[in-house]
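S.K.: Below are the sequence and a predicted model; questions follow.
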Amino acid sequence: MLWTILGWLVFGLVAGFIARAVVPGKDNIGLPMTILLGVLGSVVGGLLFGLLTVGVRGFEPAGWIGSVIGAVIVLVAYNKFTGRKGRASR
């Protein structure tokens, strides 16, 4: 159980960092939010991948790719919802 939680945290951290690197602009969300971004992105990506294919494949490359895509979707939605990155600097 502990190793599962640690695995999700590391997985979320990596997926969240990659998503933050892909989405342009500066993110001031911190490490806990990056982990949460990655974990939520993994869930979103897994759901989208499951809709397009038959079944979930776990920690295979498609799982990583789907997680990063999901994390990008979650980050863009978060930025739109909170109003970050959309405002012009004055």
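M.R.: Structure's in. What do you need?
S.K.: From here on, just use CA atoms for contacts and neighbour counts.
M.R.: Will do.
S.K.: what's around L36, how many residues?
M.R.: 19 (other C-alpha atoms under 10 Å).
S.K.: One more: the one 3 residues further on?
M.R.: Using other C-alpha under 10 Å, V39 has 25 other residues around it.
S.K.: now swap in G70 and tell me
M.R.: Should you count by other C-alpha under 10 Å, G70 turns out to have 28 residues around it.
S.K.: Return the distance of the strand or helix carrying it from the chain's centre.
M.R.: Assignment of secondary structure by DSSP states H and E places G70 within helix 61-82. In this view, helix 61-82 has its centroid 4 Å away from the chain centroid, taken as C-alpha atoms, centre = their mean, to the nearest Å.
S.K.: what do you get for stretch 13-30?
M.R.: On the basis of C-alpha atoms, centre = their mean, stretch 13-30 is displaced by 8 Å from the centre of the chain it belongs to.
S.K.: putting a second one here so we can go through both:
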Amino acid sequence: MGISLLTAVIVGLIIGALARLVLPGRQNIGVIWTIVIGIVAAIIGTFIARFLGVADTRGIDWIELILQVALAAVGVSAVAGSRRSVRR
């Protein structure tokens, strides 16, 4: 359980960071939100990739990774946008 939780946090951090890199401008959200969004996006992206039958391929699962990063980008953008509208 401990290793899987650590793996989820690491994957979430990487996916969240990649999402923030593909978004233009600055996103005013913290590291914790980035990790949480990354973890959720990684889980949902994996389910979608499995449903489409592209989750387990030889080598790097590029389609799954693209789905995860795209979902995380949407999540980061949504959270950053909602935080921006609350501050005004």
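M.R.: Sure, I can see it. Everything numeric in this text was worked out from a predicted model, so none of it was measured.
S.K.: hang on, the earlier thing: name the residues of the helix holding G70 of structure 1 that are buried.
M.R.: For helix 61-82 of structure 1, a neighbour-count test (16 or more other C-alpha atoms under 10 Å) marks 63-76 as buried.
S.K.: Which stretches in structure 2 count as helices?
M.R.: Listed in chain order, the helices of structure 2 (DSSP state H) span residues 2-22, 31-52, 62-87.
S.K.: Skipping its backbone neighbours, what lies nearest the most centrally placed residue in structure 1 in space?
M.R.: Centroid-nearest residue in structure 1: A71, 2.1 Å away (criterion: C-alpha atoms, centre = their mean). In space, not counting the residues next to it along the chain, A71 of structure 1 is nearest to G41; the distance is 3.5 Å by C-alpha to C-alpha, 6 or more residues apart in numbering.
S.K.: And for I29 of structure 2?
M.R.: Leaving out its chain neighbours, the residue that sits closest to I29 of structure 2 by C-alpha to C-alpha, 6+ apart is A80, at 6.0 Å.
S.K.: check contacts around I44 of structure 2.
M.R.: By C-alpha atoms under 8 Å, 6 or more residues apart in numbering, I44 of structure 2 lies in contact with Q68.
S.K.: 6 Å instead, please
M.R.: Under the criterion of C-alpha atoms under 6 Å, 6 or more residues apart in numbering, I44 of structure 2 has no neighbours.
S.K.: That one and R83 of structure 2, how far apart?
M.R.: According to C-alpha to C-alpha, to the nearest Å, I44 of structure 2 and R83 of structure 2 sit 23 Å apart.
S.K.: same check, this time on L71 of structure 2
M.R.: From L71 of structure 2 to R83 of structure 2 the distance is 18 Å (C-alpha to C-alpha).
S.K.: just V36 of structure 2 next, same as before
M.R.: V36 of structure 2 sits 16 Å away from R83 of structure 2, going by C-alpha to C-alpha.
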